[in-house]
Structures are given as structure tokens and as C-alpha cells.
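> One predicted model, sequence on top.
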Amino acid sequence: MRMKNLISRIARALALVGAALFVAAPVSVHAASENAGMNRPSPNQPFALSSVATFEYPWAIAFLPDGRLLVTEKPGKLFIATQSGEKTEVPGMPKVYYHGQNGLLDVAVSPGFAHDHTIYFTFVEPQRGGGVLALARAQLEESGGAARLADLAIIWRQGQASTGGQPGGIIAFSPDGRYLFLTVGDRQEPKTAQDPDAARGKVLRLNLDGSTPKDNPMAAQGGVKAQTWTTGHRNPYGLAFAPDGRLWLNEMGPRGGDELNLVQVGRNYGWPIVSNGDNYSGIPIPRHSTRPEFEAPVVYWTPVIAPAGLSFCNGAMFPSWRGSAFIGGLVEKGLVRISFDGHGGAHEAERWDLGHRIRDVAVARDGAVWLIEDESEGKLLRLVPKR
């Protein structure tokens, strides 16, 4: 009898340990990843493109409430552009570390812009040893046809400088407007993506002033851990909330393995331990399927498309595309449309060859799709239904 009781207690203890391990290391619950890398561009383009303005290596676009656009140039300038192509430079931008993939990056309009006139932007800030990713906010003031930034403040920055690229730097606001999500790339130092104390290879969740939300998963631990929402990312250049409230991220893989990920709090997406691509040296990397404790991409691309900006379509101009997302392609030199099943699944629905590197995508209130080219004289393009 004593032996039976002992065996029973041991069995219950092992069951509790197993349950604890399961909770600590969640696994993906969605279907197997889709490889869309071999898909070909559609010969039919149900839209017309018009060039509105040109910029020097533009990087990001964002809409002001009145329909004008904010446009960043990687060398360090910020502009306001009207939808007819008139440009106004906004002076007062900080100096940027303009080197390779680094420079002035994303720009985003505050959820409360109507009353606070605040914008946010990311840039690589010059420091000894290279540069650090920085997040800034400022008030956009306009008068007499001129614009300027007031009360500019850096509200978050990386702790260690690097000369490497892959900075990330994409901003997204939660649907309730209370939190800011920020992508941070690995700066071409892959191992840092798995270092919990390094602000590299992460998605961070911040308050609008750059402080740490008290309900973040590791808020009590302080430092980078307290701000971390997800980890194990390589070079995330697209981040956006879908109309259903889900957060999606696209990131560049190495030689193969570009990813579209459903962002789920506390998950580890595996870089550089796993990937659906290989190192540029040719050395293979274990696939996601070999390590189920890491979250696998919903869609991946081998060969790569080099995904850049990400934006969701929810306007009336293209009713059949409502709920879809658009991804700019740098290697693909075009635009990719993603459809969603409403349950965490996604599928590449279409892609179009535009002949130019598309750095960012934004959808206007009327449903028109706006694109920016990653070139020395990059065009700001408006995409509307073909008549």
C-alpha cells in the first residue's frame, strides 16, 4: 500500500512538472507555414499608378488626419507632402548615423494628434562606435505655410552602439491608442536576438512616453526584459494591427526565410537558432519544424522578397481587398497582397511587379494605396482602381 501511495505521489508530481513546462514553452497552434517564395507576379494589374513627388532615398510614409503625408528620407530629412505633390521640409531633425541601412527611419502620427499634434519617429543616432536605434517624439507646429518641430525628445534608445545594419525601427500603436510597439532588429549581430538583456531582435511594448507598461509580461524585472513583448527576430521592417486587432510583423530572413509572423505576447520566434533560410556563407540553419518550442511564421518566402512596409486595407476604394494587407518588396520590386482567414492564418493572394524597390506602404482614408520607392529619386506613388 505504501509503495502504491508513493508511486501515485510521484506520478502527480511529474504531471505538475509537465504542465508547468507546457505553460512555460508554448508552441504554435496555427497550420503549417506556407512557402510563398515561388509565387509569380500576376500579369493583371487592376490598378493605375500615378507619381506624385520624388524624394532622396525615402524610407517611410504616414498620413496626417487631413490627408497629407509625412515622408522621411534616410539621409535625415522629414517632409510634409500634399496629395498633389507639394512638399514642405520640416526643420529641426536630429543628426542621424547615415551609413548603409542606417539613417532616419519610420515616422508615425500620435493616436491623439488632433489635440496633441505629436509625431513619433525612429532613427539611428550617432554615437562612439557607430550608432544606436532611437525613438523620438515631438510636436508638429505649422504656421504661414511653414512647419517646425517643438519639444523634441528622445524617449527610448538602445544601450550599445553598432556599425551593423538591420535596425528595425518600425512603430505601431495599439488599437486603443494607449501603447506603442517598436521593432528592434539584430543589427547584424544574430546572437543578440536571443539575449534577454539586449535591445536587439525584439518587439517592445512601451507607454506613449517611452516608459514601461506595468502589465508587460516581465515588467517587474526591469531593463530590456521589462519592455520585451516578443523575441527572436532578425530584421523586422513591417508592423501593423489588422482590423480584428491582431498584430502582424514581417521580417527579412537570411538567404531565404523571409517571414510574416502573428505577434503573440511572450513568444520566441527563433532567430538565429532556427530559420527557413540559411546563412549567406551557405552554412545551413535548422528549420522551424525541428524546434516546435519556437513560433513558426505563418507565411515565409524562399526565395526571398525582402519585405518592407506593411499596411492593412480597410477603405471603400478597393472593396474586394478590404481586410487584406500589403507588403512592399525590395528584392521582389513590387507589391504583395496578403489575405487572412480570421483565425490567425494568412496566405499570399497576389503580387505585382512594379519594377522598383518598394520601401513603404500606407492606405489613405479613402482606400487609395500609397507607395514609396527606395531609390535616390524615389517616387511617391498613388495606386487607385483602373478605370
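Arrived safely, thanks for sending. A quick note: this is a predicted structure, and the numbers were derived from the prediction, not measured.
> from here on, contacts and neighbour counts on C-alpha atoms
Fine.
> got a list of what residue 75 touches?
By Cα atoms under 8 Å, 6 or more residues apart in numbering, residue 75 lies in contact with 56-57, 96, 98, 103-104.
> what do you get if the cut-off is 7 Å, keeping everything else the same?
Applying Cα atoms under 7 Å, 6 or more residues apart in numbering to residue 75 gives the contacts 98, 103-104.
> Most neighbours out of those, which is it?
Comparing these by number of neighbours (other Cα atoms under 10 Å), residue 104 comes first, having 30 neighbours.
> just checking, that residue touches residue 122?
Yes: with contact defined as Cα atoms under 7 Å, residue 104 counts as touching residue 122 (6.4 Å).
> Going along the chain, name the helices of this protein.
2-24, 113-116, 223-227 (DSSP state H).
> most residues in a single strand of the protein, which one?
The single longest strand within the chain, with elements called by DSSP state E, is strand 130-143.
> elements contacting it?
In terms of contacts (3 or more Cα pairs under 7 Å, 6 or more residues apart in numbering; DSSP states H and E), strand 130-143 is packed against strand 118-127, strand 146-157.
> What angle do strand 118-127 and the last one make with each other?
For strand 146-157 against strand 118-127, the angle by axes from the mean of the first three to the mean of the last three Cα atoms, to 10 degrees is 60 degrees.
> Just name whatever secondary elements strand 146-157 is in contact with.
Counting by 3+ Cα pairs under 7 Å, 6+ apart, strand 146-157 packs on strand 130-143.
> Could you double-check that residue 254 sits in contact with residue 276?
No: Residue 254 is beyond contact range of residue 276, at 8.8 Å (criterion: Cα under 7 Å).
> Those two: who's more crowded?
Higher neighbour count among residue 254 and residue 276: residue 276, with 25 against 20, using other Cα under 10 Å.
> check contacts around the more buried one.
Contact analysis of residue 276 by Cα under 7 Å, 6+ apart lists 256-257, 287-288.
> how much space between it and residue 301?
8 Å (Cα to Cα, to the nearest Å).
> Overlap in contacts, these two.
With Cα under 7 Å, 6+ apart as the test, residue 276 and residue 301 both reach 256-257.
> Number of residues surrounding residue 77?
By other Cα under 10 Å, 21 other residues sit near residue 77.
> ok now do the closest residue to residue 385 other than its chain neighbours, which residues does it touch?
For residue 385, ignoring the flanking residues on the chain, the nearest one in space by Cα to Cα, 6 or more residues apart in numbering is residue 47 at 4.2 Å. For residue 47, the contacting residues are 383-386, by Cα under 7 Å, 6+ apart.
> sorry, back to before: would you format the helices of the chain as TSV with mean neighbour count and distance to residue 197 included?
Formatted as TSV, these follow (neighbours: other Cα atoms under 10 Å; distance: least, Cα to Cα, whole Å):
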stretch	mean neighbour count	distance to residue 197
helix 2-24	11	19
helix 113-116	12	33
helix 223-227	22	5
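> another structure for you, compare them:
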Amino acid sequence: MKKITLVYLSIFSFIFLSCEAQVKPNDILLKAEVKNYTLETVVSDIQIPWGMTWLPDGSMLVTEKSGILYHIKNGAKTEIKNMPKVYARGQGGLLDITLHPDYAKNGWIYITYAAEEGEGEGGNTKLIRAKLQDGGLTQIESLYKATPNSTKGQHFGSRIVFDNDGYLYFSIGERGNNKDNPQDIKRDCGKIYRLNDDGSIPKDNPFVGQIGVKEAIYTYGNRNPQGMAKHPETGEIWAHEHGPKGGDEINIIKKGVNYGWATVTYGINYDGTIMSTETERPGIEKPIYYWIPSIAPSGMTFVTSDKYPDWKGHLLVGSLVFQYLELVKLKGKEVIERQKIASDIGRVRNVMQGPDGFIYIAVEGKGILKIIPN
């Protein structure tokens, strides 16, 4: 038994050493925090705040996973009425929210959540848009609903981002189905999708016209992307996704590209068994960075504000498992440094830069916090 164990550990070590040799940025050590800021509570007592966005008057809309949409103004929160029924199970529930880039003119708000309607028992991720009037949602329009439903509680995604051309991107995790979903473009889940703002499919989407495929798909082979952001200079959409045990990734989203899950990965199964011995394969996009061990990334934002000169031009990523915010410093598309921010704050579910230039953190069990630089 001891000999078998030693052989297994040797194979395990070889695979991980090979992974580290192939993508050098993973060798970057996490620097200790330099606490040159204070944290201010914007609103408290939100159990699992997931998505957040700002209205033109500076107030916030914050989603709570159980199904409540809060309007936050001057530290007080009120519940938005007429919310759709949410399938709250495991990681599923009320997820992301964002405004249309021309919200001031058209008033559209976009929301993703786990919904029950459709084929099969359980739920799957849905995208809607609606308008806000008299404290409630009106003119609710269904834009996309992933199928089939599943009673599994894993991997609903989901983030929403608009690009510079007005296309809407949103993510759906593979729903715990590694074998069938992520590598099959005839199936939903394990994908990042691109739509026009009205929910129609852009004519130049990569798989338009192919028989039987999901034409809304923009990329595939994604595991569970819970962070997406538009690069402030290039306009590219960046995303990170959860690996299994090890192998969380940062990717730049490219049209029609396969990101490898679950045939290529830097991680292993949660029980320690090997999922794949391949960390690269022709035709599969490599990440620009990966984490071992997993930090369980959730939420991400590029810092463009002059309020944080040492952070400007870099990424902030939340960690669920290690309960901190990570500053990922960049040189172009290369990760050159990592630094811990807000140590032991709690499970960071999201991070965003507000229109006032401050960084806001959504923390489970606490609510929304603002980072005030000293």
C-alpha cells in the first residue's frame, strides 16, 4: 500500500510541476498586504450579495442570492418589487445585474438568475431585462434561458458585461456536468454567450448557421466563470473561472475559442484523483494565468481610478476560499505580481469600481464595503 501511495504522489507531483513549468506566471508568490486604506460599510446585513450596479443618481442595485433585489441609497436598503421567481439551490439563485450602456436613455436593466421554467426538473441560468418604475420591475423581457434544467446545485455562473460595440456577454457554468456540456456547442452550459442588447443573436457569432448548435455561444470549454470585466484600454472581455482543486484561470475571451474544460486543466478532482494529464492541447486556448491552489475567484474589476495610484491599471479579484481581495498586477497581458488586500474580510463575492472612483466589495454575511485610501 505504501509503495502504491508513493507512486501516486510521484505522478501527482510530476503533473503539477509540469503545469508550473509551462505557465511561468503561476510561480508568482502572493505578497503580504500593505494596509494603506480603511473599509467603510455602505450597507450591512446582506447574506450573499452577488451582483451590484449603480443608478445615475449614485444609488446602488444589489442582488442577494436568495432572490431579493435591493435598492441602496444613503445606507438604507429597500426591496425591489415584482421580482421573478428564483430557483435558489446550492450556488443557484439571483445572480448578476448591470445597466445598459445607454441606460439614461432607455432604462434597461439586465439580470441573470436561476429559473425553473423550461425542460426538466430543477433550474438553469436565465437572462432577462426589465425597467425600474415606482420601486418595482416592469416590462420584463426574457432574453435567454439555458436548457435543460438540473437539480444539481453547482455552477450557474454568472456575470454580465457589455463591450464597446454594445454586445452583451454573459456566462453560464457547466452545471456540474463535465462530460457533456462544456465541449458540446449543441448544448448549453460551460459557455460564455454573446447577444445583441434585445436578446437577438448577432449575425457574426462564431457558430451562426450551423445545424443544431446554440448560436448564442461565443466561447466554450468554460467551467464556471464568475468574473468578467471589459479591459479599459483594449476593450477586450477578460474572464476568470473556477478550476476544480487547483487550476482557476484568467482568460481573454476570443470569438469561437475553446478554453479546454474538462479535457485540459491545471487542476485535479476534489477527491485528489487525476481529471486530465493534459495541461495543453492544439486548438485549445491557454490561460494568461492560473492559480494553484485555487483561490475560488469571484468578481473582478480593472482599476482605472486615480484614487488608488498603486492599483491603477491592474485587476482586483475576490477570493471566496481564502477570504481576501487579490490585486493582480499586469504588464500588458502578463501577470507580474500578486498582492493580498483586505485579509480575512470574509468570502468576497464581488468587487467593482463605482462611478465615484471608489472600490466596492460584496462580502458574504456582511454586505457592501467601500475601500477608502488613506
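Yep, it's here. It should be emphasised that the depicted structure is a prediction, and the values quoted were computed from it without experimental measurement.
> Give me the TM-score for these two chains.
Aligned and superposed, the two chains score 0.88 in TM-score terms (TM-score structural alignment, normalised by the length of structure 2); 346 aligned residues with a Cα RMSD of 1.8 Å.
> Grab the nearest non-local neighbour of the aligned residue in structure 1 for residue 97 of structure 2.
Per TM-score structural alignment, the equivalent position to residue 97 of structure 2 in structure 1 is residue 107. Leaving aside its chain neighbours, residue 107 of structure 1 sits nearest to residue 121 (4.2 Å; criterion: Cα to Cα, 6+ apart).
> What about the one you found, how many residues nearby?
So residue 121 of structure 1, with other Cα under 10 Å, has 23 neighbours.
> Point out the one among the helices of structure 1 that comes closest to residue 61 of structure 1.
Taking Cα to Cα, helix 113-116 is the member of those nearest to residue 61 of structure 1, at 16.1 Å.
> which strands and helices sit next to that closest one?
Partner elements for helix 113-116 of structure 1 (3+ Cα pairs under 7 Å, 6+ apart): none found.
> how close does that helix sit to structure 2?
Compared with structure 2 after fitting, helix 113-116 of structure 1 deviates on average by 0.7 Å (mean Cα distance after the TM-score superposition for structure 1).
> okay, the angle between the longest strand of structure 1 and strand 118-127?
Going by the same axes, to 10 degrees, strand 130-143 of structure 1 makes 150 degrees with strand 118-127.
> For strand 130-143 of structure 1, report the contacting residues that lie outside it.
Taking Cα under 7 Å, 6+ apart as the rule, strand 130-143 of structure 1 contacts 97, 117-126, 147-158, 160-163, 167.
> try 8 Å this time
Outside of strand 130-143 of structure 1, the residues within contact range by Cα under 8 Å, 6+ apart are 97, 116-126, 147-163, 167, 169, 184.
> of the residues you listed, buried ones?
97, 117-126, 147, 149, 152, 154, 156-158, 161-163, 167, 169, 184 (16 or more other Cα atoms under 10 Å).
> can you give me the strands for the stretch 151-300 of structure 1?
In the stretch 151-300 of structure 1, the strands defined using DSSP state E, counting those that start in this stretch lie at 168-173, 179-184, 202-207, 228-231, 235-241, 247-252, 258-263, 299-301.
> Let me have those strands in CSV, adding distance to residue 214 of structure 1 as columns.
Output for the strands of the stretch 151-300 of structure 1, formatted as CSV (distance: least, Cα to Cα, whole Å):
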stretch, distance to residue 214 of structure 1
strand 168-173, 17
strand 179-184, 11
strand 202-207, 9
strand 228-231, 12
strand 235-241, 22
strand 247-252, 20
strand 258-263, 20
strand 299-301, 32
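> Go through the ones you listed and name the closest to residue 358 of structure 1.
Nearest of those (Cα to Cα): strand 235-241, 12.0 Å.
> With structure 2 overlaid, how far apart is the closest one on average?
Mean for strand 235-241 of structure 1 is 0.6 Å (mean Cα distance after the TM-score superposition for structure 1).
> which residues are in contact with that strand?
The contact list for strand 235-241 of structure 1 (Cα under 8 Å, 6+ apart) reads 166-175, 183-187, 201, 247-253, 307-312, 327.
> So which bit of structure 2 is it matched to?
Under TM-score structural alignment, the match for strand 235-241 of structure 1 in structure 2 covers residues 224-230.
> Residue 120 of structure 2: neighbouring residues, count only.
Counted by other Cα under 10 Å, the residues lying close to residue 120 of structure 2 total 13.
> OK, contacts around it?
Residue 120 of structure 2 sits next to 148-150 when contact means Cα under 8 Å, 6+ apart.
> Need those in JSON lines (columns: distance to residue 225 of structure 2).
Formatted as JSON lines, these follow (distance: Cα to Cα, whole Å):
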{"residue": "148", "distance to residue 225 of structure 2": "19"}
{"residue": "149", "distance to residue 225 of structure 2": "19"}
{"residue": "150", "distance to residue 225 of structure 2": "18"}
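> what's the distance between the aligned residue in structure 1 for residue 368 of structure 2 and residue 72 of structure 1?
Using TM-score structural alignment as the criterion, residue 368 of structure 2 maps onto residue 380 of structure 1. Taking Cα to Cα as the criterion, residue 380 of structure 1 is separated from residue 72 of structure 1 by 11 Å.
> Which residue of these two possesses the greater neighbour count?
Using other Cα under 10 Å as the criterion, residue 380 of structure 1 and residue 72 rank with residue 72 on top: 27 against 24.
> What's that one aligned with over in structure 2?
Under the alignment (TM-score structural alignment), residue 72 of structure 1 maps onto residue 63 of structure 2.
> What of residue 214 of structure 1?
Under the alignment (TM-score structural alignment), residue 214 of structure 1 pairs with residue 203 in structure 2.
> again with residue 308 of structure 1
Using TM-score structural alignment, residue 308 of structure 1 pairs with residue 298 in structure 2.
> how close does that match get to residue 135 of structure 2?
Distance of residue 298 of structure 2 to residue 135 of structure 2, computed by Cα to Cα: 29 Å.
> neighbours of the match of residue 97 of structure 2, just the number please.
Residues contacting residue 107 of structure 1 under the criterion other Cα under 10 Å number 27.
> roughly how far apart are it and residue 60 of structure 1?
Computed with Cα to Cα, the distance linking residue 107 of structure 1 and residue 60 of structure 1 is 6 Å.
> Touching both of these two, which residues are there?
Here residue 107 of structure 1 and residue 60 share the contacting residues 70-72, scored by Cα under 8 Å, 6+ apart.
> Nearest to residue 354 of structure 1 among those?
Distance ranking of these against residue 354 of structure 1, using Cα to Cα, places residue 71 first at 20.5 Å.
> wait, that closest one sits on residue 80?
Yes: taking Cα atoms under 8 Å as the definition, residue 71 of structure 1 is a contact partner of residue 80 at 6.3 Å.
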